[in-house]
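Engineer: Here is my input, please return the structure:
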Amino acid sequence: MDAVRANLGGFQVKICGVIQYANLFGVAIGYTIASSISMAVNRSNCFHKQGHQAACNVSSTPYMIMFGVMEIIFSQIPDFDQISWLSIVAAVMSFTYSTIGLGLGVAQVAETGKIEGSLTGISIGTEVTEMQKIWRSFQALGAIAFAYSYSLILIEIQDTLKSPPAEAKTMKRATLISVAVTTVFYMLCGCFGYAAFGDQSPGNLLTGFGFYNPYWLLDIANVAIVVHLVGAYQVYCQPLFAFVEKTATQWYPDSKIITKEIDVPIPGFKPFKLNLFRLVWRTIFVIITTVISMLMPFFNDVVGILGAFGFWPLTVYFPVEMYIVQKRITKWSGRWICLQILSGACLVISIAAAAGSFAGVVSDLKVYRPFQS
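Structural biologist: Down below sits the predicted model:
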């Protein structure tokens, strides 16, 4: 938001702020849904004991509540600078479950000796209709876009870096390495997962491996996912927390409820800074995201909507426009036209992804009963 203000200014700053913070709110919902799926590790144990034909249905509601309670506690960490350790743990856990998922996919293909599925994707007629396949393909575009949602907090992360070397130089190198590594993992996990399951590939790839041994390895992977999401939830929500609290302080600078910090002594550690406004508002925030997650626990659809909503404006449009301003690219020049074509193509992708994801939500709501399914 500050970058847009410095380069573009005007009404675009407000548009950027609304989209960015709405997307951070949505990410919190998506992570809550994802965590509840992985927290139900007893589901994979049920399949292991009773076979993959067993009715091992598990309600996600209790697990969402558990995740929400954990986030209420971690949300009391005052600011972004103090969660670096949580971010490191989350990164290690992400590498852990990705490696397990990839390894199990390779092992499954090697064990069966054949590759499931086809280059054209799920078969029309046996599993889905032609229109359903189109909607799901669009939805998948949103899911891919969501996988790169780090752009929402890229500058906030850069602001926590120490210099020298220059923050921008360090962040550019870190971004290049991280995007390359994650893309390789995403592609390998997706390709080997589809090769292992074909048309039966689940939305959450690791839940599909619950039908096979070693089930205990699946438990480890799902625990790693939950730990990762606990940390990632905070990494994404801290900028939103900081924005609301900064705004409240500007509006009511004399309010002790908002500004007063209470030292809570902790034996062996520094006193914990407790703020009444922070305690109440962050708790309410987590409760709201948890309740919404329980009302719409559709992982693939919600992720697709979030990816579609935030991808084009925050990852493409604003960065492209700021680049044009910084480099003083002449309007209607070849370079300007190429950048606009790129932006327009990504806008079309986002619209298609949103349409497919909303179609999925409508379809799910026809059979879903809140707090019961």
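Engineer: hey, let's count contacts and neighbours off CA atoms from now on
Structural biologist: Will do.
Engineer: what about the nearest residue to Met294 once chain neighbours are set aside, neighbour count?
Structural biologist: Leaving out its chain neighbours, the residue that sits closest to Met294 by CA to CA, 6 or more residues apart in numbering is Thr61, at 5.9 Å. A count of neighbours around Thr61, defined by other CA atoms under 10 Å, yields 22.
Engineer: would Asp263 count as being in a strand?
Structural biologist: Yes - counting by DSSP: H, G, I helix; E, B strand; the rest coil, Asp263 falls inside a strand.
Engineer: got the contact list for the nearest residue to it once chain neighbours are set aside?
Structural biologist: Nearest residue to Asp263, sequence neighbours excluded (CA to CA, 6+ apart): Lys273, at 5.0 Å. Neighbouring residues of Lys273 by CA atoms under 8 Å, 6 or more residues apart in numbering: 78, 261-264.
Engineer: One more, please, to line up against the first structure:
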Amino acid sequence: GVTIGYTITTAISMGCRAIGRSNCFHRNGHNAACEASNTTDMIIFAAIQILLSQLPNFHKIWWLSIVAAVMSLAYSSIGLGLSIAKIAGGVHSKTTLTGVTVGVDVSASEKIWRTFQSLGDIAFAYSYSNVLIEIQDTLRSSPAENTVMKKASLIGVSTTTTFYMLCGVLGYAAFGSSAPGNFLTGFGFYEPFWLVDIGNVCIVVHLVGAYQVFCQPIYQFVEGCARSRWPDSAFLHAERVLRLPAVLGGGEFPVSPFRLVWRTAYVVLTAVVAMLFPFFNDFLGLIGAVSFWPLTVYFPVEMYMAQAKVRRFSPTWTWMNVLSVACLVVSVLAAAGSVQGLIKDVAGYKPFKVS
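Structural biologist: The predicted structure is shown next:
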């Protein structure tokens, strides 16, 4: 689900879509009919991921995580800077304490559905928890992995929370009730077009790396299960060493027929689903809703209480379960809002169309 969401997000920001439209608006004016297709960009993104997916394991992509983190900081800063400039420019957008106005902007039921959907969009920010164990597994044992991971999580979550809150608050102050789902691609910002283009390039580079961070554990899990299930299969266990030419840095690169077929099929599948349902807010909201409670709350809470031997009906046990149930309610409401939004989107949608 996360990798499908990343495919959608990247396609929105890539050359044919966001960058092409930004340049078109700059040349032809903000009211020009600058249309573009997501499909071409998704195919390009999938081709890149097929190549990167042949990296044999999680340890080989540490540098990709660093690049992705730097890109995330860069495009967030660009978005914030453009929002501040728009606010300082004196163009006052319609803002209210409670958001869009019932009876003016939306109906009462539509506002409720949108509120539920927004919970899913927020919950999507917690998808990082899915790969914490795999990241911890790449750390050296001195100092202790859990000590390093606690510090890294504190810094990472504090940084992303700060940027997410600033983007949300300043983005709303800049655009008001007409704020786009992705304010670097919703074209509230037209100028300076080159800075918007740089921001979108940073998004693309970030998500190229982030896709691998999330799918590599899936690859290894499936491959490990398959090799354990069929230990005598030559296809599953075959490994060849490819010697790279000097122009590509030289060295040796392991190639596996099973890895090539299975990982390519995975990337193609995620790209096809993304092409069929390229709805940014609703799809990300659904993924966030479905994954938030079980993977971010329920299993970690249950594992902690089992490991710490928390006594049933003790204050800790009670409040942990209150937290879990409350987050389950959030996930259910978010899923309902996102499904309603997807049904509405699909009603008049034609796959692979130019938009």
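Engineer: Alignment lookup: the residue nearest to Met294 of the first structure to the second structure.
Structural biologist: Structural alignment places Thr61 of the first structure opposite Thr39 in the second structure (criterion: TM-score structural alignment).
Engineer: How much space separates the aligned partner of Met187 of the first structure in the second structure from Gly81 of the second structure?
Structural biologist: In the second structure, the residue matched to Met187 of the first structure (TM-score structural alignment) is Met165. Going from Met165 of the second structure to Gly81 of the second structure by CA to CA, to the nearest Å gives 14 Å.
Engineer: Counting neighbours, go ahead and name the busier of the two.
Structural biologist: Gly81 (14 against 11).
Engineer: Which strand or helix spans the more buried one?
Structural biologist: According to DSSP states H and E, Gly81 of the second structure maps onto helix 62-88.
Engineer: in the first structure, what residues pair with that helix?
Structural biologist: Helix 62-88 of the second structure corresponds to residues 84-110 in the first structure, going by TM-score structural alignment.
Engineer: if we can go back for a sec, next up, the contacts around the residue nearest to Met294 of the first structure.
Structural biologist: Listed by CA under 8 Å, 6+ apart, the contact partners of Thr61 of the first structure are 36, 294, 371.
Engineer: Strands of the stretch 51-200 of the first structure, start to end?
Structural biologist: Applying DSSP state E, counting those that start in this stretch to the stretch 51-200 of the first structure gives no strands.
Engineer: now the counterpart of Val205 of the second structure in the first structure: how far from Gln76 of the first structure?
Structural biologist: In the first structure, Val205 of the second structure lines up with Val227, judged by TM-score structural alignment. Per CA to CA, Val227 of the first structure is found 17 Å from Gln76 of the first structure.
Engineer: what does Asn275 of the first structure give?
Structural biologist: Asn275 of the first structure sits 9 Å away from Gln76 of the first structure, going by CA to CA.
Engineer: what's the average distance of the helix holding Gly81 of the second structure to the first structure?
Structural biologist: For helix 62-88 of the second structure, the mean deviation from the first structure after alignment is 0.6 Å (mean CA distance after the TM-score superposition for the first structure).
Engineer: if we can go back for a sec, ok, now how distant is the match of Met187 of the first structure from Arg114 of the second structure?
Structural biologist: Taking CA to CA as the measure, Met165 of the second structure falls 19 Å from Arg114 of the second structure.
Engineer: Now do the longest helix along the first structure: which elements does it pack against?
Structural biologist: Ordering each helix of the first structure by length in residues (DSSP state H) puts helix 215-251 first. Applying 3 or more CA pairs under 8 Å, 6 or more residues apart in numbering; DSSP states H and E, one finds that helix 215-251 of the first structure contacts helix 11-39, helix 42-50, helix 61-74, helix 84-112, helix 205-208, helix 256-259.
Engineer: May I see those helices organised as a markdown table, with distance to Ala174 of the first structure added?
Structural biologist: What follows is these, written out as a markdown table (distance: least, CA to CA, whole Å):
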| stretch | distance to Ala174 of the first structure |
| --- | --- |
| helix 11-39 | 22 |
| helix 42-50 | 36 |
| helix 61-74 | 26 |
| helix 84-112 | 13 |
| helix 205-208 | 27 |
| helix 256-259 | 35 |
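Engineer: Nearest approach to Ala145 of the first structure belongs to which of those helices?
Structural biologist: With respect to Ala145 of the first structure, and counting by CA to CA, the nearest of those is helix 11-39 at 12.4 Å.
Engineer: quick one: buried residues of the closest one?
Structural biologist: For helix 11-39 of the first structure, the neighbour count (16 or more other CA atoms under 10 Å) marks 13, 16-17, 19-21, 23-39 as buried.
Engineer: Then stretch 156-173 of the second structure?
Structural biologist: The neighbour-count check on stretch 156-173 of the second structure (16+ other CA under 10 Å) flags 163-164, 166-167, 170-173 as buried.
Engineer: do the same with stretch 59-72 of the first structure
Structural biologist: For stretch 59-72 of the first structure, burial by neighbour count (16+ other CA under 10 Å) applies to 60-61, 63-65, 67-69, 71-72.
Engineer: got it, and stretch 247-256 of the first structure?
Structural biologist: Buried residues in stretch 247-256 of the first structure (16+ other CA under 10 Å): Thr249.
Engineer: Same question for stretch 214-226 of the second structure.
Structural biologist: Within stretch 214-226 of the second structure, the residues scored as buried using 16+ other CA under 10 Å are 214-217, 219, 223.
Engineer: any idea which of these is closest to Phe283 of the second structure?
Structural biologist: Phe214 (17.2 Å).
Engineer: now the closest one: how far from Thr138 of the second structure?
Structural biologist: As for Phe214 of the second structure, its distance to Thr138 of the second structure is 14 Å (criterion: CA to CA).
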